[in-house]
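# Below: sequence and its predicted model.
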Amino acid sequence: MGGRLGGVGTGLALGGGLSYLAPQYGMACDSFKELEVVLPNGTITTASATSNPDLFFGLRGGGGNAFGIVTRYTVQSHPIGKFYAGTLVYVLDHSQAVLDAARDFIAYNTNPKASIMATYEVLTTPDVLLNLDKFIVVFLVYDGTEPGTAFRNFTQIPHLLDTSKPNKTYTEVAEMPIPYTAELSRADNVFRIGAHRIEGAAGLQRPRELYDRYAAWAAANKGLYVYVALNLYPVARSMTDASRARGGNAMQMPDGPWLWVRYILSTPPGLLPGVYDKVQASFRAMVEATPSAPGLPLFLNEAAADQRPLSTFPTYSRLQQIKRKYDPDGFFVNRTGGWTFD
């Protein structure tokens, strides 16, 4: 179990790790069997379900630098065969239709072999020619060669491109291109995350509410970013069940379905400090205008530092105790960046 991109390192699992296989097997951290850890006092120890189980619990999705440095992973592997996978590309004339399809997939799909990721991209180029500064990419992945009707709500919407086909290896799935221009421009990337329920009338309208605020911000701030993106990550009931069956993780995720929403802001090099601070503050305010649902944990891998994602975990007080036990002098608080419990 890894991430959705082949180039992402193994450290992502310490912060949770979200894979296209997650609806079947849980988060990447749920596949940990044993970890070798160097503690702040220099001791090399083992963390597993039977050896230092509290440390093992904290490292399964609670981040690594708060407790120790993980130097070896033993993980449970899972058999895989061929996949039906690819991308659908739409113009934003169909933004609402794709939002509704994604919402319905999150709310009603019960096939753990089917997985999606929907991303709404806006470039800083002027919106003057056929809305070509905006596009939607939906990633479709099915663990098998015949998805049946799992993705029908997406494929029946008019689209510009469909690269989906059967008999792909998982390597090919993990190398599906993502149009993140910041990777080419070396722009400054800032991630923010939200967590939202989709229950009831208000919940079912939440994806549209999130998108409307995001699109309005993108239109009002042209020229201050390279690109911005809004990504929808389903958290299926099968994913939370699989996590719990493997002992759970530091997030102790409530039963699905619900969704994580990831926002990306990529600013160009050379912005004056005052302008940079202003656009970051405005972007943060846009995200916070739709507060995350109480009781849902923020995704550590893709949260901003000021969001204090660890404090959103229902296990936060337990994690604080584990932190004090293994790092009583606050070594990592004073000497490393990243997530802390202080």
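The structure has been received and is ready for your questions.
# going forward, measure contacts and count neighbours with C-alpha atoms only.
Fine.
# Which parts of this protein are strands?
Assigned by DSSP state E, the strands in the chain fall at 32-38, 44-48, 69-75, 83-90, 114-123, 134-142, 161-162, 165-168, 188-197, 227-235, 258-267.
# Show me what the fourth one packs onto, helices and strands only.
In this structure, strand 83-90 packs against strand 134-142, strand 161-162, strand 165-168, helix 170-174, with contacts taken as 3 or more C-alpha pairs under 8 Å, 6 or more residues apart in numbering; DSSP states H and E.
# Please repeat the previous calculation with a cut-off of 10 Å.
Secondary-structure packing of strand 83-90 (3 or more C-alpha pairs under 10 Å, 6 or more residues apart in numbering; DSSP states H and E): strand 114-123, strand 134-142, strand 161-162, strand 165-168, helix 170-174.
# give the contact list for Tyr90.
When contacts are counted by C-alpha atoms under 10 Å, 6 or more residues apart in numbering, Tyr90 touches 98, 120, 134-138, 157-162.
# Put this next to the first one:
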Amino acid sequence: MILPQPQSLFLCITAFLLSAPTSTLADTHNNKPPSLENACTVLSTALPGLVTFPNTTLYALENTYWSTRQSALGPACFVTPKTTAHVSNTLKILTSLRQPFSVKGGGHAAFPGASNSDANGVTIDLFRLTTLSISSDRKTVSVGPGNRWINVSTALDEAGLAVVGGRVADVGVGGLILGGGISYFSGARGWACDNVRNYEVVLSSGKVVNASPSTNPDLYWALRGGAGTNFGIVTRFDLVSFEQGPLWYRSQIFPGALNATIIPIFQNLTVKGLPLDREAHTYFVMTHIPALGGFIVLSDQFRSTPLPPSPQTIPPVFQPFNPIPTIFNSTIVANISTISKAIDAPYGFSQLWLNTAVSATSAALLSDFVPLYESYANTLIAKANGTEITPYLIFQPIPTNILQAMQVNGGNTLGLTPSDGPLVIVQLAVTWADSSINEFVVQEAKSLLGKIEALAKKRKLYNGFVYMNYAEPSQDVLGSYGKENLARLRKVARKYDPQGVLQKLWRGYFKLDG
């Protein structure tokens, strides 16, 4: 009797795994997994040339993440599918072997393990899935999850088009859309998840389905903010596109001491100004920059269409900022890719994000967050002991016009309605160089967020919505969508992943069950 060589054995078993019906694959979750050397070897046999192992140049490149808290991990291997069929085969193999895995799109999440695995897992890196095509009627752009937003905006700038997508150049397409997606164009069109015509999705079984308002509408709803980690790997987003030229953009930096003047202007913009000018967009940032004298306030302001007659002509909605003395004041008219590169954030640092949502009806509440933030920032700076650290307090508006726009096509999963608004996302962000203080930074940020939430609750101005794309894993993101939506999300997950495979195996980001 001639025994098959190891390579032939892997090919035979791999062929069985890929051809087995869904029920057979599901049954393996209740039995001992096949006796194979490891999942990475099986994957490399099934997908030759698409698996990278540690101690190689390509592995080092793939293990580069925006936050060093993520790249500090390292999976057993990366698998880099080129096609939807490759993704399907990859999922069939990993689920049949009961192999934990993570999925990387742009790798722009802050916390460790959000889109990377440790040595006990596999990371599926989607960077080769870079479809980018414009429909003949120019109303739909099909985008692969391996794209960064700079790829999308560069192509669409040339075509005179835009989509409701990310503001920062290097952010990945998939994570931003599946978590919600704040955009320059949200005032008139809602968030990115509200502007998807169709999702192509690989389910845990390996089956490829589409999700749109007319096809699998329950899955379509769930993917509008419910995170792909609970339902499947999205391999194509068909996005609503529209005619769009350059944007008007003003960036202003003010002395931090003027926060008491600027916050009421921002608050009034959120409540009254932005709903009257749906093409306008802004946010408030407070941070500490030693080169600028300490605490400063940044206000970035954008307007899409129609453009002012010249860059120096300030749209009426933003004119309340004009009399305030600035440290820096720059106004340009430029295409989206130019602006998104201007506000991009560098790699090479540890990153942290946390957030909550409060009512926008009280400027006093927002102002009272500032001394809490300043005390916390000084504590972090002292702990950093001369190493680079930048703590941020960020206010991102959700005015009533955005809440209204979120209701299209049956609404998204976020649980927000016009009656909730207007709201402000209060975001804490930190960028720092010394990894030895990681845990200290995380705990201090959690403490500050607790104080912010307690103050908002005391004044009956707390909403509690948590924006997934700015959250830490300790936050109950999906629970913040409300009991009804959480139950509905779980029902959809059970329908499309009846064995709960993704809940058990897909590590990272925000799950329905832990």
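Cool, got the structure. Computed from a predicted structure; not experimentally measured.
# And the TM-score between these chains?
TM-score of the superposed chains, computed with TM-score structural alignment, normalised by the length of the first structure, equals 0.89; 326 aligned residues with a C-alpha RMSD of 1.9 Å.
# Distance to Ala250 of the first structure for the strands of the first structure - can I get that in a markdown table?
Shown next, in a markdown table, are the strands of the first structure (distance: least, C-alpha to C-alpha, whole Å):
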| stretch | distance to Ala250 of the first structure |
| --- | --- |
| strand 32-38 | 12 |
| strand 44-48 | 14 |
| strand 69-75 | 16 |
| strand 83-90 | 30 |
| strand 114-123 | 23 |
| strand 134-142 | 27 |
| strand 161-162 | 38 |
| strand 165-168 | 33 |
| strand 188-197 | 16 |
| strand 227-235 | 16 |
| strand 258-267 | 17 |
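# coming back round to it: please identify which of the helices and strands packed on strand 83-90 of the first structure is closest to Lys278 of the first structure.
strand 114-123 (19.1 Å; C-alpha to C-alpha).
# quick one, the closest one and strand 227-235 angle?
160 degrees (axes from the mean of the first three to the mean of the last three C-alpha atoms, to 10 degrees).
# For the contacts of Tyr90 of the first structure, which entry has the maximal number of neighbours?
Ile136 (26 neighbours; other C-alpha atoms under 10 Å).
# pretty sure that one is in contact with Ser95, am I right?
Yes: Ile136 of the first structure lies in contact with Ser95 (C-alpha atoms under 10 Å); the separation is 7.4 Å.
# what touches both of the two?
Tyr120.
# what's the nearest residue to the equivalent of Asp162 of the first structure over in the second structure if we skip its chain neighbours?
Using TM-score structural alignment as the criterion, the counterpart of Asp162 of the first structure in the second structure is Asn329. Leaving aside its chain neighbours, Asn329 of the second structure sits nearest to Gln252 (4.5 Å; criterion: C-alpha to C-alpha, 6 or more residues apart in numbering).
# I figured that neighbour hits Thr326, correct?
Yes: judged on C-alpha under 10 Å, Gln252 of the second structure makes contact with Thr326 at a distance of 6.6 Å.
# Aligned against the second structure, show me the partner of Val141 of the first structure.
Checking TM-score structural alignment: Val141 of the first structure goes with Phe302.
# Its match - how many residues pack around it?
Neighbour tally, Phe302 of the second structure, other C-alpha under 10 Å: 23.
# Nearest spatial neighbour of it, chain-adjacent residues omitted?
Nearest one to Phe302 of the second structure, counting by C-alpha to C-alpha, 6+ apart, is Tyr249 at 4.6 Å.
# what number of residues lie near the one you found?
22.
# Then Leu5 of the first structure?
Other residues lying near Leu5 of the first structure total 18 when counted by other C-alpha under 10 Å.
# same check, this time on the one 4 residues further on
Neighbourhood size, Gly9 of the first structure [other C-alpha under 10 Å]: 10.
# and if you look at Met117 of the first structure?
17.
# To which residue of the second structure is it aligned?
With TM-score structural alignment as the criterion, Met117 of the first structure matches Tyr283.
# Hmm, Phe318 and that match touching each other?
No: with contact defined as C-alpha under 10 Å, Tyr283 of the second structure does not count as touching Phe318 (11.7 Å).
# Now the common contact residues for the two.
With C-alpha under 10 Å, 6+ apart, Tyr283 of the second structure and Phe318 have common neighbours 266, 301-302.
# Fine, thanks again, bye for now.
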